[in-house]
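Chemist: just to be clear, the model below is a prediction. Sequence and coordinates:
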Amino acid sequence: MFMLNNGGAQATASQPDTCKTTTAAGPVPLPYPNIADSSMADPGGLVNEVLVAAMPAMNQMSKVTQSSGDEAGDQGGLISGVNVGEMAFSSGSTKVMVGGKPAVMVSSQTLQNGTPSNTIGVFNLGSQETVEVMQ
C-alpha cells in the first residue's frame, strides 16, 4: 500500500457519521458522510525529516485537524459532540517506522470526527504512487 504524506490523501468514514441536526421538530440524529484530507494535517504531527514524493511523511501519531461532510449536523456527533472534528489513526505499519512511530498508508484505519471518535474510517485514496509500505 502507498505510504501517506500530507499531499491530499483522503480517508472516508466506513460507517455513517451520525450527528444531531436541528429540524422544525427539534434535534434529530441523521447520518452524514465524513471525509478527512491529509493536506489538513496538523503540521506538528508531520515527519518533516522524511519526505515522500517531496511532501512530509505521516505516522500513526499524525492527525488531520478537521474533517468534512457533516457540516449540517450542527449540534454535533452523537458520541463526540462535534462536527468537522479531527481524524486520528488507529492503525499503522507493523514493520516500518517513520519518526519513531508506525508509518501509515492507504488502508490505515482511522477514528473520525473528534475525540472520542464519532465514526471509523479508512484511507482509501493516496496522494502519491512512488513509496510503498507492504506491512
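Modeler: Perfect, I can see it now.

Chemist: for the rest of this, base every contact and every neighbour count on C-alpha atoms.
Modeler: Noted.

Chemist: how far is stretch 114-130 from where the chain is centred?
Modeler: 4 Å (C-alpha atoms, centre = their mean, to the nearest Å).

Chemist: scratch that, stretch 111-120
Modeler: 9 Å.

Chemist: what's it in contact with?
Modeler: 13-18, 34, 36, 66-67, 77-90, 109-110, 121 (C-alpha atoms under 8 Å, 6 or more residues apart in numbering).

Chemist: can you rerun that using 6 Å?
Modeler: The contact list for stretch 111-120 (C-alpha atoms under 6 Å, 6 or more residues apart in numbering) reads 13, 17, 77, 79, 80, 84, 85, 86, 87, 88, 110.

Chemist: and for the third one, the neighbour number?
Modeler: Neighbour count for residue 77, taken as other C-alpha atoms under 10 Å: 27.

Chemist: what of residue 63?
Modeler: Counted with other C-alpha under 10 Å, residue 63 comes out at 24.

Chemist: pretty sure it is touching residue 85, no?
Modeler: No - in this structure residue 63 lies outside contact range of residue 85 using C-alpha atoms under 6 Å: 10.7 Å.

Chemist: and which of the contacts of stretch 111-120 is nearest residue 47?
Modeler: Distance to residue 47 across those (C-alpha to C-alpha) is lowest for residue 88, with 15.3 Å.

Chemist: helix or strand for residue 49, which one?
Modeler: Taking DSSP states H and E as the definition, residue 49 sits inside strand 47-52.

Chemist: try this one side by side with the last:
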Amino acid sequence: MPLTIRVNGTSLTLVHKFSIGISTATIPDVCKTPSPGGPVPVPYPNIANSITLSSGTSTVKGDKAMAANKGSKFAISNGDNAGVAGGVKSSTFMKEATWILYSFDVKMDGKNTARLTDKMFHNSENAANLGGVAQQPLIAALGDAALAQELCEAACQALKDKEAADAKLPPGKASTDQYQRRMRDIIDPKVAGVRGGRPGLLTEVSQSNVGKLIGKYGKDVSSSLGKARWDIILLEAGVAVGKKALTLADVKHIVEVKFPNDSPTDNQDILRKTHPETDKKLTEMKVRKKGAKDAKDADCLCT
C-alpha cells in the first residue's frame, strides 16, 4: 500500500498495519534454549512485521488502516522460535515488539504517533531494534522485506563506520575510504580470501555496454573500457555460481547503492538507456541519514 502520510517532516512516514513495515532487532534476542545439559542462553535474531500491528488507532486511520501510536505493538515476532525456555530478561519468546520512540508532538487518537525509523523493543523488551523500521519502496522493488532490511542495515553501518573513520583523519587529509567497500565487507565478506560464498548474492559485478556480464562471473574477459559495475547482483532461484558463466537471464535484481554524493557513472547511464532488460532489473537504493536535506526520497533512512 502506498505511504502517503508523513510525520515531522518529509522523510518520516507513518507506520500502519499495511505499511509493509519490518523491524529487525539490532541487539540479539538471547533466549534460554533446551540442550542435553539443560537450558543454555543462545543469541537469536528477532523480526516483527507491521501487518501484526495491534492496539493501534481505532477512530483515526492512516492510509485507510490502523495506525501505530504509543501503546501499540507488533503482536508477534519471529526468529527466536527455538528459544522456548524464554528470554533471559523477559522469559518469553516470539512475543511483541513495542515502541521506544515516537513523535512527541503529533498524535492520533490522543496518543503519540509512531514513524519510520522509530526504535522498538522486541520480544517483551528482551531485545531491541535501534535502527528503526524499514518500509521503503525498496521492499516492494525487491519483493523481500527481510533482504531489504538487511541491505539497509548494512548500508547504514557502512555509512556510520566511514564517517567515524573520516573524523579521525588529520586536518586537511582527504579520505580514500569508500562506503561501498565497507558495505561489501558486511554482506559479502571474504572467506579464505575469496568473496561470493553467499548463495544468490554477488557484489561488484561488471557488465559490458552491450549487456553481457563480464569478468569473473561472465563469459567475456573484462576490460577497462565500455563496462558498468554494479554493487549487488541477486540471482534467480537455483542459479549456482561457478557451474557456468552467468548471463543476464540468471539475474533477478541489480541493486545499485547510492550513498551521499554518489551519482551514476557514464557507463551505467548508457546501459540503462540502451539496454532495456538491464534497466528493468535495476533498483537504485538511495541511502541517507535522517534529517539530511535530500532524505525525502531515500530508500534507506539511517538514524
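Modeler: Nice, I can see it. Everything numeric in this text was worked out from a predicted model, so none of it was measured.

Chemist: what sits closest to residue 83 of the first structure if chain neighbours are left out?
Modeler: residue 76 (4.8 Å; C-alpha to C-alpha, 6 or more residues apart in numbering).

Chemist: which residues touch the aligned residue in the second structure for that neighbour?
Modeler: When the second structure is aligned by TM-score structural alignment, residue 76 of the first structure is paired with residue 86. For residue 86 of the second structure, the contact set (C-alpha under 6 Å, 6+ apart) comprises 31, 32, 92, 93.

Chemist: which position in the first structure aligns with the first one?
Modeler: Residue 31 of the second structure maps onto residue 19 of the first structure when the alignment is built from TM-score structural alignment.

Chemist: its match is in contact with residue 29, isn't it?
Modeler: Yes - with contact defined as C-alpha under 6 Å, residue 19 of the first structure reaches residue 29; the gap is 5.3 Å.

Chemist: neighbour count: these two, which is higher?
Modeler: residue 19 (28 against 17).

Chemist: quick one: that one is in a strand?
Modeler: Yes - the assignment for residue 19 of the first structure is a strand, going by DSSP: H, G, I helix; E, B strand; the rest coil.

Chemist: tell me where the stretch 151-300 of the second structure has helices.
Modeler: Along the stretch 151-300 of the second structure, counting by DSSP state H, counting those that start in this stretch, helices occupy 179-187, 266-274, 276-281.

Chemist: quick one: whatever residue of the second structure lines up with residue 47 of the first structure from residue 94 of the second structure, how far?
Modeler: Taking TM-score structural alignment, the alignment pairs residue 47 of the first structure with residue 57 from the second structure. Going from residue 57 of the second structure to residue 94 of the second structure by C-alpha to C-alpha, to the nearest Å gives 23 Å.

Chemist: same deal with residue 32 of the second structure?
Modeler: Residue 32 of the second structure is 13 Å from residue 94 of the second structure, where distance means C-alpha to C-alpha.

Chemist: against residue 49 of the first structure, how distant is the residue sitting nearest the centre point of the first structure?
Modeler: Nearest residue to the geometric centre of the first structure (C-alpha atoms, centre = their mean): residue 87, 3.8 Å. Distance of residue 87 of the first structure to residue 49 of the first structure, given as C-alpha to C-alpha: 22 Å.

Chemist: also residue 84 of the first structure?
Modeler: Taking C-alpha to C-alpha, one finds residue 84 of the first structure at 29 Å from residue 49 of the first structure.

Chemist: ok, these two, which is more surrounded?
Modeler: residue 84 (23 against 11).

Chemist: residue contacts, the more buried one?
Modeler: 66, 67, 68, 113.

Chemist: want to throw those residues into TSV with neighbour count, distance to residue 105 of the first structure and secondary structure?
Modeler: Output for the contacts of residue 84 of the first structure, formatted as TSV (neighbours: other C-alpha atoms under 10 Å; distance: C-alpha to C-alpha, whole Å; DSSP: H, G, I helix; E, B strand; the rest coil):
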residue	neighbour count	distance to residue 105 of the first structure	secondary structure
66	20	19	coil
67	25	18	strand
68	18	21	strand
113	35	20	coil
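
Chemist: my read is that residue 116 of the second structure contacts residue 135, right?
Modeler: No - in this structure residue 116 of the second structure lies outside contact range of residue 135 using C-alpha under 6 Å: 7.0 Å.

Chemist: compare the two (neighbour count), which wins?
Modeler: Using other C-alpha under 10 Å, the more surrounded residue of residue 116 of the second structure and residue 135 is residue 135, with 28 against 25.
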